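> Predicted model and sequence follow; I will ask about them next.
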Amino acid sequence: MDSGVTAWLLTSAALVFLMIPGLAFFYGGMNRSKSVLNMLMMVVGALFIVGILWAIYGYSMAYGSTAGYFVGNITDYFGLEAALAPPGEGDAFPTMVDVVFQAMFACLTVGLIAGALADRMKFGAWIIFAAIWASLVYFPVAHWVWGGGWIGELSIGDAGVIDFAGGTAVHINAGAAALAVCIILGKRLGWPKTPMRPHNLTMVMLGAGLLWFGWFGFNAGSAYAADNTAAIAATNTLLATCAAGLAWLIVEKIRDKKATSLGAASGIVAGLVAITPACANVTPMGAILLGLVAGAVCAWAVTLKYRLGFDDSFDVVGIHLVGGLVGTLALGFLASDLVEEGGQNGLLYGGDLNLLIVQIIAAVGVMVYSFILASIIALALKATIGIRSDEEDEVNGIDVAEHAETAYELGDSGAGGAFAGVGHTARAKEVE
């Protein structure tokens, strides 16, 4: 066992875990104050349920021996008993290290979807959706990409699919599901005519900063070694994100005459998403170019919801689906064997079309599968337990309706309007 590799992977797992509260802050700040707690709870609730399912059968479905290149054998690591064994001779780290590192990816991916569903989804329905979607979509797709499934094995000539840290399995996957569910769930009351501005942009920037910090573990940790590849991945993560943030602000300045903090935060995440599949396969200048393209394209893509009429509350589609597609497909142009001796070259480095073709097949395969399965799950829940909150609860804010509390107590009593504190209200009734 290599103690250095083991320590780096455990550190990376902790960094990726920090992305989950970062995501909660990022989404929570963009929400209206009357429903911010619900958004935090959706992200945290996904962590709770997916973490448990990952231990019971998720890791086995993702990384067990392949069954038809579609899903892992559920019995291989069921309950994680098989992962308790110490590493064998030649193994760099214990299996349990991989279990906890990849668990963070699973929990984060499901949480990403929540950002498209703000202000209007029943919390119980969300938890059930998260459990089913993780089981039927994320676990198998992780196997497709990293566990010996069909995407990992797909090749045309000498070209094989590149997805270093999750452009397909994480971002395209979550973005496609978010699109499906937000369409089925319907628009927020009053959208898009009623202004629904972020209630706390400081919180959004904090969340973006935590995401960026944790993303170094997300990308560099995916090297599964503390080596040159990890260093390249970390460097490219920094450069692409800086470029994307800058590009987003430039687009805003040209289009809207102002460069905003929300645009900066969104550009940060767009750059992180786009570099995820490519961080260990492009040069530093390639990373900057990719970031510039991703920032500009995603800044445009977030306007599509107004033109097409789907209420993607916090731009999960425009940033994660589109950003994931940009990063995945860009490898067909920007991949370079200068980064890895014997690696693949994209079109700009003398490669042929084969790499671009396999990247397209992988991206479309994940996108279509996730969209269809998410639609089926959401429609089934809608027809049975219902997925949308009552209209009155949406108007007043679903924090009180779903969680019996509010994020902010205003005034001496803490009572009043959408901010009626449940504890204060109960005591007031006792006095009466």
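Done, it's in.
> drop to CA atoms for contacts and neighbour counts, all remaining ones
OK.
> Tell me how many other residues crowd Gly342.
9 (other C-alpha atoms under 10 Å).
> Compute the distance between it and Ala159, please.
Distance, Gly342 to Ala159, using C-alpha to C-alpha, to the nearest Å: 12 Å.
> Helix, strand, or coil at Asp163?
Judged by DSSP: H, G, I helix; E, B strand; the rest coil, the three-state class of Asp163 is coil.
> Sorry, slip of the keys, the one I care about is Ala177.
Once three-state DSSP is applied, Ala177 turns out helix.
> who's in contact with it?
By C-alpha atoms under 8 Å, 6 or more residues apart in numbering, the contact list for Ala177 reads Ile113, Ser370, Phe371, Leu373, Ala374, Ser375.
> Do I have it right that Arg197 meets Arg32?
Yes. The criterion here is C-alpha atoms under 8 Å, and Arg197 meets it with Arg32 at 6.8 Å.
> got JSON lines for the contacts of Ala177, with neighbour count, secondary structure and distance to Met121 too?
What follows is the contacts of Ala177, written out as JSON lines (neighbours: other C-alpha atoms under 10 Å; DSSP: H, G, I helix; E, B strand; the rest coil; distance: C-alpha to C-alpha, whole Å):
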{"residue": "Ile113", "neighbour count": "29", "secondary structure": "helix", "distance to Met121": "12"}
{"residue": "Ser370", "neighbour count": "27", "secondary structure": "helix", "distance to Met121": "19"}
{"residue": "Phe371", "neighbour count": "21", "secondary structure": "helix", "distance to Met121": "18"}
{"residue": "Leu373", "neighbour count": "18", "secondary structure": "helix", "distance to Met121": "18"}
{"residue": "Ala374", "neighbour count": "27", "secondary structure": "helix", "distance to Met121": "15"}
{"residue": "Ser375", "neighbour count": "21", "secondary structure": "helix", "distance to Met121": "15"}
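> structure B:
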Amino acid sequence: MLLAVVVGTFVFPALPKPTTLSQINAADTAWMLTATALVLIMTPGLAFFYSGMVNRKNVISTMLQSFICMALLTVVWVVVGFSLAFGDSVGGVIGNPATFFMMRNVLDGAPWELAPTIPLALFAMFQLKFAIITPALITGAFAERIRFTSYTIFILLFFVFIYAPLAHATWHPQGILFQLGVLDFAGGTVVHMSAGWAALASAIYLKRRHEPSHSPAMVTFVLLGTGLLWFGWFGFNAGSALGANALAVTALATTMAGSAAAALAWIFFDAVKGRKPSAMGTCIGAVVGLVAITPAAGFVTMPHSVAIGVIAAIISNQLVDWRSKTNIDDTLDVFPCHGVGGMVGMLLTGVFAHQNVNSANTTGNGLFYGETKLFLIQLGAMVGVSAFAFAGSFVLLKVTDVISRLRVSEEEERMGLDLSQHGEKH
């Protein structure tokens, strides 16, 4: 009898009741449907962005590492992922896995308390897209040397033990970081810092490639990927206002200004070093700006978004140079760009945030306005999240390696992952 009930739950789940909640707003719903689609297109954009930078024999494998996240993480999200991130809080660090198990009470459920004008299912699908792209970001650090099956195990573990707890702690009203007053508008901590520190742990754990230097396969792919990322990022940041409102406009405007300023700052800084203004540098700079403005997008003014983009671009540019002189083989510089960009954005949110921009959610004014509390909160969260994401990812890499060998053989690496892992050729 018990088995029949369990099987019946999976095969014949309870049908949703019609939603009659009067607070659902058509304009907010329409915008959030659009924003959800925009965020999803960022993952194929990332696939093009990364694949254009690797060796031609690893283009397909690099792209597939992003695409598989859309399939794997969606199924995990439906089964238990949404519950872990946004279910009833357990100690402020994780959600109860039973809250929305198999999306129970989601299609007909009451709206999320911080998104009261859109259906709960739409909020769940919007947040899913963040969960998809975060592990995909890590792939740039171990590109060209990881076994595909082992990679899928790692990203599953990463989601359960790193991403979901951070999402819950930061964005759930009972989350420990939320309660402390940490500001992260669209994922500087949850997405970029977690992926960046995991990337650094991966680069250290997997060690250097046997052929560490190569020419990018196709710079035009990098340009295409940047365009898709930039386009989708408006859903990422402006969508995090969770409605068609003035805050969404603010987030869209600061996102545009911050990324444009960072793109220019990157190539100007390269010029100061005697380098030519390159398409690759412009693209990397724009993405660094997008990363850095993400936590601050709904809390700062447009002039300050320009400052954030410029500062982040210069710091990341310097760290890319520094990383290249070490033995750390972060293939596509995920940590200097996403990890450091996220940290810079996190700290500068504590410098430039002001309650006049977002009076409903800002927990204080930034250091620029003479207040220290918010900056110290952001600094403490940055240190704590960094330690958690780096140490946790290192442990998960070791666990994955025990379950399934992480690194391809030297022969497979020289052959290229397209052929050795997938039997396909670009």
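Right, received. Where do you want to start? Only a predicted model underlies this, so the values are computations on that prediction, with no experimental measurement involved.
> sorry, back to before: ok, Arg197 and Arg32 of structure 1, which is more surrounded?
Arg32 (18 against 12).
> Map the more buried one onto structure 2.
Counting by TM-score structural alignment, Arg32 of structure 1 lines up with Asn55 in structure 2.
> swap in Ala244 of structure 1?
Match for Ala244 of structure 1 (TM-score structural alignment): Ala262.
> And its match, how far from Ala286 of structure 2?
Taken as C-alpha to C-alpha, the span from Ala262 of structure 2 to Ala286 of structure 2 is 5 Å.
> Between those two, point out the one with more neighbours.
Ala262 (32 against 28).
> which element is the more buried one on?
Per DSSP states H and E: Ala262 of structure 2 is located in helix 246-272.
> Quick one: distance of that helix to the chain centre.
18 Å (C-alpha atoms, centre = their mean, to the nearest Å).
> tell me what that helix is packed against?
helix 219-238, helix 279-293, helix 302-324 (3 or more C-alpha pairs under 8 Å, 6 or more residues apart in numbering; DSSP states H and E).
> Find me the equivalent region of the last one in structure 1.
Matched against structure 1 by TM-score structural alignment, helix 302-324 of structure 2 falls on residues 284-306.
> contact partners of that stretch?
192, 235-237, 239-248, 251-252, 267, 270-271, 274-275, 279, 311-312, 315, 317-319, 322-323, 326-327, 330, 334.
> Buried members of the residues you listed into ChimeraX, please.
Entered in ChimeraX, the line below selects the buried ones among these, by 16 or more other C-alpha atoms under 10 Å:
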select :235,236,237,239,240,241,242,243,244,245,246,247,248,251,252,267,270,271,274,275,279,311,312,315,317,318,319,322,323,326,327,330,334
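> For the alignment partner in structure 2 of Pro94 of structure 1, give its distance to Lys129 of structure 2.
For Pro94 of structure 1, the aligned position in structure 2 is Pro119, judged by TM-score structural alignment. Distance, Pro119 of structure 2 to Lys129 of structure 2, by C-alpha to C-alpha: 16 Å.
> And for Asp108 of structure 2?
21 Å.
> Of the two, which one has the most company?
Lys129 (25 against 17).
> Would you mind measuring from the aligned residue in structure 1 for that one to Ala82 of structure 1?
Matched by TM-score structural alignment, Lys129 of structure 2 corresponds to Met104 in structure 1. Counting by C-alpha to C-alpha, the gap from Met104 of structure 1 to Ala82 of structure 1 is 20 Å.
> next one: Ile151 of structure 1
Ile151 of structure 1 sits 26 Å away from Ala82 of structure 1, going by C-alpha to C-alpha.
> Comparing those two, which shows the higher neighbour count?
Counted by other C-alpha under 10 Å, Ile151 of structure 1 and Ala82 do not tie: Ile151 has more neighbours, with 28 against 14.
> For the more buried one, what is the enclosing helix or strand?
Ile151 of structure 1 belongs to helix 150-153, assigned by DSSP H and E.
> That helix vs structure 2 - mean distance after superposition?
Mean deviation of helix 150-153 of structure 1 from its aligned counterpart in structure 2 after superposition (mean C-alpha distance after the TM-score superposition for structure 1): 0.5 Å.
> for that helix, packing partners?
Counting by 3+ C-alpha pairs under 8 Å, 6+ apart, helix 150-153 of structure 1 packs on helix 139-146.
> what span of structure 2 lines up against the helix it packs on?
Under TM-score structural alignment, the match for helix 139-146 of structure 1 is residues 164-171.
> The matching stretch against structure 1, how far on average?
Looks like 0.6 Å for stretch 164-171 of structure 2 (mean C-alpha distance after the TM-score superposition for structure 1).
> contacts for that stretch?
By C-alpha under 8 Å, 6+ apart, the list of residues contacting stretch 164-171 of structure 2 reads 81, 84-86, 89, 92-95, 175-178, 182, 184, 189-190, 385.
> List only those of the residues you listed flagged as buried.
Buried among those (16+ other C-alpha under 10 Å): 81, 84-86, 89, 92-95, 175-178, 182, 184, 189-190, 385.
> Please enumerate the strands of structure 2.
89-90, 94-95 (DSSP state E).
> Turn these into JSON lines, columns for distance to Glu412 of structure 2.
Below are these laid out as JSON lines (distance: least, C-alpha to C-alpha, whole Å):
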{"stretch": "strand 89-90", "distance to Glu412 of structure 2": "44"}
{"stretch": "strand 94-95", "distance to Glu412 of structure 2": "39"}
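> out of these, which comes closest to Phe48 of structure 2?
With respect to Phe48 of structure 2, and counting by C-alpha to C-alpha, the nearest of the strands of structure 2 is strand 94-95 at 33.1 Å.
> Against which helices or strands is that closest one packed?
Against strand 94-95 of structure 2 (3+ C-alpha pairs under 8 Å, 6+ apart) you get helix 82-86, helix 164-171.
> Hmm, the match of Pro94 of structure 1 is touching Ile24, no?
Yes. Look at Pro119 of structure 2 against Ile24 with C-alpha under 8 Å: they come within range, at 6.7 Å.
> Compare neighbour counts for the two and give me the winner.
It is Pro119, of Pro119 of structure 2 and Ile24, that has more neighbours when counted by other C-alpha under 10 Å, with 24 against 18.
> Next, count neighbours for the nearest residue to that one once chain neighbours are set aside.
Distances taken as C-alpha to C-alpha, 6 or more residues apart in numbering place Pro111 nearest to Pro119 of structure 2, at 5.3 Å, with adjacent residues excluded. As a burial measure, Pro111 of structure 2 scores 20 neighbours (other C-alpha under 10 Å).
> Find the one among the helices and strands packed on helix 246-272 of structure 2 with the highest mean neighbour count.
helix 279-293 (a mean of 29; mean count of other C-alpha atoms under 10 Å).
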